[in-house]
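Q: Have a look at this prediction, sequence included:
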Amino acid sequence: MFPIRSITVGFLAVFCLGPIAVRAEEIKAEQQAMIDRGLKWLASTQSKGEGNWEANGGQYPTTMTALAGMCFLMEGSTLREGKYSPNLRRAVEWFMKRSQPSGLLGNPNNPTESSRYMYGHGFGLLFLASVYGEEEDERRRKDLERMLTKAVEYCGKAQTDRGGWGYVSASEGGNFDEGSVTITQLQGLRAARNAGIVVPKSIIDKAVKYLKDCTTSRGGIIYSLATGSAVSGQERPALTAAAVSCAFSSGDYSSDYAKKWIKYCKESIPVGKGRLSHDEYQSYYFAQAVYILGDDGYERLFPGSKKDDQLSWTKYKEAMFDYLKAGQSNDGSWSSGYIGNVFTTTVNLTILQLDKATLPIYQR
């Protein structure tokens, strides 16, 4: 894996919540059992012929394959060793076969992805960048570097004038952009930069400005700027949680915007109990944000806040992990989302494995 104690120091040097520390939390046996069952089920659903994963009806193979691959990387497996090394190698080979000359990851002609291929591109970039950081085979490392470099270039060309991204490239989508795809690209770009791939600062700066421009006076982020400015009452909690996660992954832990987003999330997102229907996307990013806050980060950002009102990873786990335990099927999967069991299972496995602190993009 990455040499954990030397990664991304430049990004994290502004961390104001405490000293830089990459530390895995103790995972209880019951939690590990949930993880083991989920990973076993996920591995069993990988396509035997192709090496990819799919959502319901064969949809979104690029995104599903990337998210599944991330779960096995979080477990500790790599391309060269580990229980799920064969699954990872097949997933990477699947991406390598489908990367386009333009740099787009995935196939824009796939009918299930043709109208929203930028999701797959962002998640694919996140996965392949995470793989690249620990790849030792010289030939495959060079191949991955070329792929990632082209994929980053494609991101820049696909970005809209406002700094965001839409479901397809700016040229094909009439310059439309929206928050969820923008977050996906931004996190993928952060992972690529963490791995040593050159990412023009201008691309990230424009994307960060886009998210700030999407922020209302209440601190939440709206769906899109394509139809106007940020208006209170149009906020999306899921997008705001995703913005917090991206801010943290870039080393921004204390700006006015990061603090606005955190407070909005605390007031708008139920933790574990009383979750909303189909809120897997929201939980995926919100868990990352709360994990990085830890148990004392909120208090340091908001001195004087009442203990009972603070977000903390311990409180989140107490509520969320009971919820996840109750929802796990006998075969190890989760099925609460409308996209399908693969998506819901990868989201929940990501949440359960954050304590391992395996990948840089998810670390404190």
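A: Alright, I've got the coordinates. Numbering: from 1, shown residues only.

Q: use CA for all of it now, contacts and neighbours both
A: Noted.

Q: what's the helix or strand for residue 243?
A: helix 237-249 (DSSP states H and E).

Q: Residue 242 contacts residue 182, correct?
A: No. Residue 242 lies out of contact with residue 182 (C-alpha atoms under 8 Å); the separation is 9.8 Å.

Q: on that earlier part again, following element in sequence after the helix holding residue 243, please.
A: helix 256-268.

Q: another structure for you, compare them:
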Amino acid sequence: MSLLFTPLTIRSVTLRNRIVVSPMCQYSATDGLPDAWHLVHLGARAVGGAGLVLAESTAVEPVGRITPQDTGIWSTAHVDAWRPIAGFIKAQGAVPGVQLGHAGRKASVYRPWDEGEGEVVEGGWQTVGPTDQPFSAGYPVPQALAPAALERLVETYAQAARNAVAAGFEVVEVHAAHGYLLHQFLSPLSNTRTDDYGGDAAGRARFPLAVVRAVRQAVGDDVPVFVRVSATDWTDGGLTVDDTVEIARDLARAGADLVDVSSGGNVAGAKVETGPGYQVRFADAVRRKAEVPTAAVGMITDPHQAEQVLADEAADLVLLARELLRDPNWPLRAAAALGAEVIPPAQYARAF
């Protein structure tokens, strides 16, 4: 039997297979509100057979958006906009999930296809971060977050998590990777604070762990909580895989059920060594050394490649991103390639 098509139960949620739609920004919302594009985009991947469909990094507050076109989940209007999307995903047999994000010092910028020559900043709001150090030249100068502001943000994440559950999402992932706010606090390259929220590894992890604990409490015992991390900054003096193993242990103690292992994003110009499955080894190291469930992501494109990740016990879930943009029906094709039985939507049954 194919491991990729073996169900997985986490808390009260059962995924029909181990294929996950990785959160991918669509830069297509208005005032943080998802629309028909998001319904069709995410719904198509559910129809295509994925086990878990994670909606894009969704801002917990307006200034947490990467671009003005990012989705959000900070109000009842956002809950109402997300509810039919989550409902449609669930109706297709997939589990609806959402990634809660805050861009921190990487916020208020142009979406990729609108970026003008030499232009970066759009939106015009005051960005925030661990310090007043910008991400790189041309990025907005952030305001260093005071301890009271960090305490407020913990509750902001918790409310966003409650909103996510109210909208019908059954998995909540906290985004602590790719150089966004929680990653900015974790990395010694971006967190040079000297108070209780900086300094050593424990100080740098204080705010992210408080967020995860608050999210766990907010969603209750039945809802799985994932955390996406960047296993390495790909830069001397930055986070290493060994650091991430320790962070993963702390995340599990804080209530995380699974660590979604990516890398990079916190340092402009970092030299990332890419290639097929290039981040799988990070998920493997975290899974074995921290003894926590993991998800692997990064240039996983072939069904047999994905199957091997699970056969090697390198991860518990396999996340696909660009490959699912190219082919929303990749899970159905993978089932055929691996000899697994899959039940397509009744509307499509005559094609199988």
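A: Yes, it's here. Note that the coordinates shown come from a computational prediction; the quantities given were computed from them, not determined experimentally.

Q: And the TM-score between them?
A: Comparison of the two superposed chains (TM-score structural alignment, normalised by the length of structure 2) gives a TM-score of 0.34, and 195 aligned residues with a C-alpha RMSD of 6.5 Å.

Q: if we can go back for a sec, can you state the direction angle for the helix holding residue 243 of structure 1 and helix 256-268?
A: If you take axes from the mean of the first three to the mean of the last three C-alpha atoms, to 10 degrees, helix 237-249 of structure 1 sits at 140 degrees to helix 256-268.

Q: And helix 237-249 of structure 1, what does it pack against?
A: Applying 3 or more C-alpha pairs under 8 Å, 6 or more residues apart in numbering; DSSP states H and E, we find helix 237-249 of structure 1 packed against helix 179-194, helix 256-268, helix 280-293.

Q: got the angle between the helix or strand containing residue 153 of structure 1 and helix 179-194?
A: Element membership for residue 153 of structure 1 (DSSP H and E) is helix 138-158. Following the same axes, to 10 degrees, one obtains 140 degrees for the angle between helix 138-158 of structure 1 and helix 179-194.

Q: re earlier: most tightly surrounded among the helices and strands packed on helix 237-249 of structure 1?
A: Neighbour counts (mean count of other C-alpha atoms under 10 Å) averaged over each of these peak at helix 179-194, with a mean of 25.

Q: helices or strands up against that helix?
A: helix 117-132, helix 138-158, helix 201-213, helix 237-249.

Q: Now the helix holding residue 153 of structure 1: buried residues?
A: By neighbour count on 16 or more other C-alpha atoms under 10 Å, the buried set for helix 138-158 of structure 1 is 141, 144-145, 147-156, 158.

Q: Repeat that for stretch 148-168 of structure 2.
A: 150, 153-168.

Q: do the same with stretch 284-296 of structure 2
A: 284-287, 290, 292-296.

Q: How far does it stretch from one end to the other?
A: 8 Å (C-alpha to C-alpha, to the nearest Å).

Q: just to revisit the earlier point, for residue 9 of structure 1, which of the helices and strands packed on helix 237-249 of structure 1 is the nearest?
A: helix 179-194 (9.5 Å; C-alpha to C-alpha).

Q: list the contacts for residue 303 of structure 2?
A: Contacts of residue 303 of structure 2 were listed using C-alpha atoms under 8 Å, 6 or more residues apart in numbering, and they are 334, 337-338.

Q: tell me the strands in the stretch 1-150 of structure 1, going along the chain?
A: Counting by DSSP state E, counting those that start in this stretch, the stretch 1-150 of structure 1 forms no strands at all.

Q: name the helices or strands packed onto the helix holding residue 153 of structure 1?
A: Helix 138-158 of structure 1 packs on helix 117-132, helix 179-194, going by 3+ C-alpha pairs under 8 Å, 6+ apart.

Q: Which neighbouring elements make contact with the first one?
A: So the one you mean is helix 117-132 of structure 1. So helix 117-132 of structure 1, by 3+ C-alpha pairs under 8 Å, 6+ apart, packs with helix 61-75, helix 138-158, helix 179-194.

Q: Mind checking these for the one nearest to residue 353 of structure 1?
A: Closest among these, using C-alpha to C-alpha: helix 61-75, at 6.4 Å.

Q: Now the closest one: buried residues?
A: Buried residues in helix 61-75 of structure 1 (16+ other C-alpha under 10 Å): 61-75.
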